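How does the following fold in three dimensions:
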Amino acid sequence: MGLKFQREDTLDRKFAEFAMLPDEKADKLKEKEAAIQRFLEPETKDEEKITTKKDASK
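Sure, this is the predicted structure:
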């Protein structure tokens, strides 16, 4: 009777997240901060387009 094992890479992924070089960690932190900033402060160009469309439909 043979056993079949399924390979899981969850530990490998956790280790990759944990064991980063300082340069890589700083880059990822900058990317994360930029994404948060984009979420909190969306671009005003999109808002201007929306208001222009509303004004045109009146």
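
Every contact and neighbour count from this point should use C-alpha atoms.
Will do.

could you pull out the helices for this protein?
All helices of the chain, identified by DSSP state H, fall at 10-18, 22-40, 44-57.

Now do the longest one and helix 10-18, the angle between them.
Read it as helix 22-40. Put simply, helix 22-40 runs at 90 degrees to helix 10-18, going by axes from the mean of the first three to the mean of the last three Cα atoms, to 10 degrees.

Tell me the helices and strands packed up against helix 22-40.
Under the contact criterion of 3 or more Cα pairs under 8 Å, 6 or more residues apart in numbering; DSSP states H and E, helix 22-40 touches no helix or strand at all.

Next, the second sequence, to be compared with the first:
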Amino acid sequence: MTDEVAYGRPPPPWCLPPQAPAEADNFRSTVIVAIEAAARTHQGEPSPTMAEMARKITGALDAA
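Predicted structure coming up:
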């Protein structure tokens, strides 16, 4: 609750209790949408650096 009041947003999913898988899925989905939107700001394919960063972030989310 302190994080939500202090920062105006809920805590990250790794801080959520195990009974909140829907919130963790929602967080993962939101991050992936943001990554995809950032990749679309460039013409054509994302750069190798952007593609690698997207893979790393998605991998970390999948592992959590």
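
Any idea what the TM-score comes out to?
The TM-score (TM-score structural alignment, normalised by the length of structure 1) is 0.42; 34 aligned residues with a Cα RMSD of 3.0 Å.

and stretch 55-64 of structure 2, which residues are buried?
Of all the residues in stretch 55-64 of structure 2, those buried under the rule 16 or more other Cα atoms under 10 Å are 58, 61.

circling back to that earlier point, could I get the helices of structure 1 in a markdown table, plus columns for mean neighbour count?
Listed next are the helices of structure 1 as a markdown table, based on neighbours: other Cα atoms under 10 Å:
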| stretch | mean neighbour count |
| --- | --- |
| helix 10-18 | 10 |
| helix 22-40 | 11 |
| helix 44-57 | 10 |
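
Touching the host helix or strand of D62 of structure 2 from outside, list them.
Following DSSP states H and E, the helix or strand that holds D62 of structure 2 is helix 48-63. When contacts are defined by Cα atoms under 8 Å, 6 or more residues apart in numbering, helix 48-63 of structure 2 is touched by residues 28, 32, 35, 39.

Longest helix in structure 2, please.
Ranked by number of residues, the top helix in structure 2 under DSSP H is helix 21-40.

Buried residues of that one, list them for me.
24, 28, 31-32, 35, 39.
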